[in-house]
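>>> Generate coordinates for the sequence data below:
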Amino acid sequence: MSLLEEQDTGNQMTTTRADAVKRYPKLGQLIAGEMKYGDGRSTMDVIDPTTGITLGPVSMATEADADEAVDAASAGFGVWRKTSAFERSRLLRRVADRMRERAEALAELLVLELGKPWNEALGEVEVAAGMWEWAAEEGRRAYGRVIPSREGNARQLVLVEPVGPVAAFVTWNGPLVTPSRKMSGALGAGCSIVLRASEEVPACAFALGQIVYECGLPAGVLSVLSGDPVMLSNKWLESPVTRAVTFTGSTQVGKLLSQQAVAHMKRPIMELGGHAPVLAFDGIDVQTFAERAVAAKFANSGQVCFAPTRFYVERSIYADVVDAMTAEAKKIIVGCGFDPSTRMGPLKSERRLRAVEELIADAKRCGFRVTTGGTRLDRPGFFYAPTIVADATTEAKLSNTEPFGPIAALTPFDTYDEAINLANRLPYGLGAYVHAREFETLHRATDDLEAGNVICNGWRVTYPETPFGGHKESGMFSEGGVEGLRAFQNVKYASLS
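All right, here's what the predicted structure looks like:
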């Protein structure tokens, strides 16, 4: 039975939290299109971050499950790579359509497992569906080229082919977007894929996998498992079947997986951590900047790899920006995602909550000024107040460690060069933001900032049609856009005479 079969109710919030909890699905392992339950597998509780109460268990994959999934991917790849790009495109487009038909059901899972406000959850469904739609269209355009030959009787061709079965690992903060990005990219390129879903937010990935099979995917092309990441990475990366590994998560884990992948000559596609700087120059509309900066910063409770975190503000407008962002942060209503008034939900776990508390305690010891927030909220679940920290300098952990929570740190600067140096001082290079009135400043900063994504006078970092990847220790290769499909493809030169 589909995990979403009894939840297909449109795209408006028509349910209560209690009803949604009752519908939380039974979770197994989706191997080659078949959902497998029980059989002595150990389980882990999936925790509702809004209440701290268990939603239900998720089974943990065994070594036999891991082997079965990769064997299925080998057989599935033989079928899928020979399926025409046109037919693959039709299937991926059906997935996008089906996701939109079941938007409310998928949004329910997002709110339950991650605590997102309802409208944010619906927004994630639409972004994820757009990824499938883009891959459906761009997958039909695996163009090669003809190279003029030096010999009159020869034809020199450059061909683009799928790289092979892909091993994918996703983190918990984008339960639908991140699996969609990896699944749609790999499948659109003609690859099969085995995906390890986060055991903290597994339901969306499993539901997505079932939707893909409902739309006609041949058996074996996709498997979704949840389990020990070390066991699964060892099994899949050591297997001669897999030819690439794609991972979204921390830089530390990404480095380990990259080393393991390269040791077995598998392509590492890494989207890793960030600590995104924002440069704000004199001449901007302070109020508009503050409203949109706060909205971007506290989306998903700040648990976004490209979230703006380090705000460097020209001294002439610094005090005004601090005041305006503080006022906007105080307006945010924190609560349950099923409450229509909620604008920010909880952190995912007690572990994340403690990490944020430690960052703020250290910032206070360093003399930073907390203008609002800075405290855990006294209620069940893992809630933390939206927090603005002013007068941040470089010595505190907050200035050097990605907070991955609802904290914005502000620092004044005096010159353009000082701002660029502050922005580039860390090894992260995923996202960066520039807000200025003069085009010359925007143009210079676009060149000077060391980041894979530089956003000028805006806050939206990625679309399905744009490449998304980091520089320095924030990743290798890109996902999304034409570049995202190319990451899952090999180039072959052929000479015919």
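>>> Could you use CA atoms for every contact and neighbour count after this?
OK.
>>> give me every residue that touches residue 73.
The contact partners of residue 73, taken as Cα atoms under 8 Å, 6 or more residues apart in numbering, are 32, 165, 192-194, 220-223.
>>> after the strand or helix carrying it comes which helix or strand?
Element membership for residue 73, per DSSP states H and E: helix 63-80. Reading on from helix 63-80 to the C-terminus, the next helix or strand found by DSSP H and E is helix 85-101.
>>> same for that next one, what does it pack against?
Where contact means 3 or more Cα pairs under 8 Å, 6 or more residues apart in numbering; DSSP states H and E, helix 85-101 is packed against helix 118-138, helix 177-189, helix 203-214.
>>> what's next to the next helix or strand after the shortest one, contact-wise?
Think helix 203-214. Downstream of helix 203-214, the first helix or strand assigned by DSSP H and E is strand 222-225. By Cα under 8 Å, 6+ apart, the list of residues contacting strand 222-225 from outside reads 29-33, 60-61, 66, 69, 73, 76, 192-197, 205-206, 209.
>>> For PyMOL, write the select line for the buried members of the residues you listed.
The following PyMOL line selects those of those that are buried, judged by 16 or more other Cα atoms under 10 Å:
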select buried, resi 29+30+31+32+33+60+61+66+69+73+76+192+193+194+195+196+197+205+206+209
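>>> For residue 149, see how far away the closest residue in space to residue 496 that isn't next to it in sequence is.
Spatial nearest neighbour of residue 496, chain neighbours left out: residue 155 (5.0 Å); criterion: Cα to Cα, 6 or more residues apart in numbering. According to Cα to Cα, to the nearest Å, residue 155 and residue 149 sit 6 Å apart.
>>> So between these two, which is more surrounded?
Comparing residue 155 with residue 149 by neighbour count (other Cα atoms under 10 Å), the higher total belongs to residue 155, at 15 against 12.
>>> Count the residues that sit near residue 417.
12.
>>> Would you confirm that it belongs to a helix?
Yes - counting by DSSP: H, G, I helix; E, B strand; the rest coil, residue 417 is found in a helix.
>>> Could you also give me the structure for this second sequence? I'd like to compare it with the first:
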Amino acid sequence: MIEKNVVNGQWYETEQTIPVFNPATKELLGHVPSSSADDALRAVDAASDAFVTWSSLTADARADKIDAWYRLINEHRDEIADIMTREQGKPFVEALGEVDYGNQYVRWYAEEARRIYGETIPASVPGKRLFVEKEPVGVVAAITPWNFPAAMITRKLAPALAAGCTVVLKPSEETPFTALRLVELAEEAGIPAGVINVLTGDAATISGVWQAERRVRKITFTGSTAVGKLIMRQAADTIKKLSLELGGHAPFIVTENADIDKAVTQAIRSKFRNGGQACVATNRFYVQASVLDAFTEKFVAEVNKLKVGNGLDADSTIGPLINAKAVEKVKAHIDDAVAKGATILTGGTIDDSVGYFVTPTVLANVTEDMICMQEETFGPLAPISVFETLAEVIERANNTPYGLAAYAFSERIDEALLLGKKLEYGIVGLNDGAPSAAQAPFGGYKESGLGREGGVYGIEDYLEVKYLSLG
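The predicted structure follows:
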């Protein structure tokens, strides 16, 4: 694993380092640099200088290099997935899926680089020509989380590079090795020195430099809503463009017209992917009274088939949580719910003696006053609540400051479309527990963020619109 940072094509170490552990075993994997404020400034210098040449390349030239990166990632997918499983914990098969999913963004934006179009506008007076052009915003600071250490990077870097921007990247200190390997492959693909610069270290120190720097024209961040609000406040001083993909509190609605078997299958995917450590993971289940027993019985049976263990074990389907704090949060949500009258139907066991393991847990008799129905758990906890009418469940589902993803299951097309229309979320999976795709916009309403990643929408946030009036 690479234990260095890179600025302007130069890989370097620091005297102070940060340890990285395997959450399944608590074993030390290695160390990464604790880069300084001076390093953060050097990264901006490098990205600013590289922007002059990278943004001047033809769209074809940039596209070819991004496509070469895509092909190298594909060639090294097993290696990247192995690194990810060791530092993040998810099962190896799931890590492979993330590498492939994230790489689809690289492929999409390699193609999208060639499709950044301008337009002409009819003039209102004779003798004028009005043009609109799109130009790269400049240096982009990308700050990525630990839960999807490959996909969160490719979703940000690929459109930035396609637009002609250069990047200073800070991955999570808990899962840095995936990021460093991806950037090394970008170098091998021919992406020039200074176009991508990577620093690990204290987030406040590094991001503080980038926020103060006027040459950093955009910040793209995935993480908690609380940190997103702080970034938004700090960015105001230099009026930076922002893309913020923040917390979620996804409802999963099962109506009496749902295909119960389909709903259960998709519920397992939505809730327990990455052990529930996903911003779009289902956080609360609402099941209509007439099908509550049928859904719950089948759902619990499928949950009981899940195997908790080290992600490198072939039979593991759920890995560890990322650290002790994550375990404590899940335990607190379970304890609160039980104290307020919820019943544990399965799971609830915590074993953090070797790794940070929590067995998938299903709760019944759940009410809105429980913490798990008000806050994002970010773990393998599935609370089930009952509802009577569509109007009731829509109101309850929307009664949150978050609006990232929601799921609704009904075989009646009118009912499904009504739910899709009324749910105040940026992503709605109708009979679909895994709606995310490289060609589609990913992002939320309300306090779940600003901007979109993916599709034609995802590159717009890396572009400035310039109007030219020719007399």
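>>> TM-score, when you put one on top of the other?
TM-score for the superposed chains, counting by TM-score structural alignment, normalised by the length of the second structure: 0.98, backed by 471 aligned residues with a Cα RMSD of 1.0 Å.
>>> Now do the residue mapped onto residue 154 of the second structure from the first structure against residue 104 of the first structure, distance only.
Alignment note (TM-score structural alignment): residue 154 of the second structure maps to residue 180 of the first structure. Distance, residue 180 of the first structure to residue 104 of the first structure, by Cα to Cα: 17 Å.
>>> Please apply the same query to residue 129 of the first structure.
Taking Cα to Cα, one finds residue 129 of the first structure at 13 Å from residue 104 of the first structure.
>>> again with residue 153 of the first structure
60 Å.
>>> what span of the second structure lines up against stretch 117-137 of the first structure?
Mapped onto the second structure using TM-score structural alignment, stretch 117-137 of the first structure spans residues 91-111.
>>> For that stretch, buried residues please.
91-96, 98-111.
>>> contacting residues for the residue nearest the centre of the second structure?
Residue closest to the mean C-alpha point of the second structure, counted by Cα atoms, centre = their mean, is residue 152 at 4.9 Å. When contacts are counted by Cα under 8 Å, 6+ apart, residue 152 of the second structure touches 102, 144-145, 222.
>>> could the helices and strands packed on helix 85-101 of the first structure be laid out in JSON lines, adding distance to residue 357 of the first structure?
Listed next are those as JSON lines, based on distance: least, Cα to Cα, whole Å:
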{"stretch": "helix 118-138", "distance to residue 357 of the first structure": "25"}
{"stretch": "helix 177-189", "distance to residue 357 of the first structure": "27"}
{"stretch": "helix 203-214", "distance to residue 357 of the first structure": "29"}
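>>> In terms of neighbours, single out the busier of residue 153 and residue 104 of the first structure.
Applying other Cα under 10 Å to residue 153 of the first structure and residue 104 shows that residue 104 carries more neighbours, namely 25 against 8.
>>> The second structure: which residue goes with that one?
By TM-score structural alignment, residue 104 of the first structure lines up with residue 78.
>>> Which secondary structure element is home to that match?
Per DSSP H and E: helix 77-88 holds residue 78 of the second structure.
>>> so stretch 335-344 of the second structure matches what in the first structure?
Under TM-score structural alignment, the match for stretch 335-344 of the second structure is residues 361-370.
>>> buried residues in the matching stretch?
361-364, 368-370.
>>> Taking the chain centroid, which residue in the first structure is the extreme one?
Within the first structure, the residue lying farthest from the chain centre (Cα atoms, centre = their mean) is residue 152, at 49.9 Å.
>>> Now do the same for it: its match in the second structure.
Using TM-score structural alignment, residue 152 of the first structure sits opposite residue 126 in the second structure.
>>> now the helices for the stretch 201-350 of the first structure?
203-214, 229-238, 251-263, 286-297, 315-330, 350-365 (DSSP state H, counting those that start in this stretch).
>>> Buried deepest among the ones you listed, which one?
helix 203-214 (a mean of 24; mean count of other Cα atoms under 10 Å).
>>> residues in the second structure aligned with that one?
Under TM-score structural alignment, the match for helix 203-214 of the first structure is residues 177-188.
>>> just how off-centre is the matching stretch within its chain?
18 Å (Cα atoms, centre = their mean, to the nearest Å).
>>> try stretch 390-406 of the second structure
The answer for stretch 390-406 of the second structure is 21 Å, by Cα atoms, centre = their mean.
>>> Need the residues that contact it.
By Cα under 8 Å, 6+ apart, stretch 390-406 of the second structure touches 246-253, 279-282, 286, 374, 387, 419, 422-429, 443-449.
>>> Those in strands, which ones?
250-253, 282, 286, 387, 427-429, 445-446, 449 (DSSP state E).
>>> Just the buried ones from those residues?
250-253, 282, 286, 387, 427-429, 445, 449.
>>> could those residues go into CSV alongside distance to residue 348 of the second structure?
Below are those laid out as CSV (distance: Cα to Cα, whole Å):
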residue, distance to residue 348 of the second structure
250, 21
251, 21
252, 21
253, 23
282, 18
286, 20
387, 24
427, 30
428, 29
429, 28
445, 32
449, 32
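>>> Spatially, which two of those are the most separated?
387 and 449 (28.5 Å; Cα to Cα).
>>> Out of the helices and strands packed on helix 85-101 of the first structure, flag the one nearest residue 405 of the first structure.
Here helix 118-138 is closest among these (Cα to Cα), at 16.1 Å.
>>> mean deviation of the closest one from the second structure?
Helix 118-138 of the first structure, aligned to the second structure and superposed, deviates on average by 0.7 Å (mean Cα distance after the TM-score superposition for the first structure).
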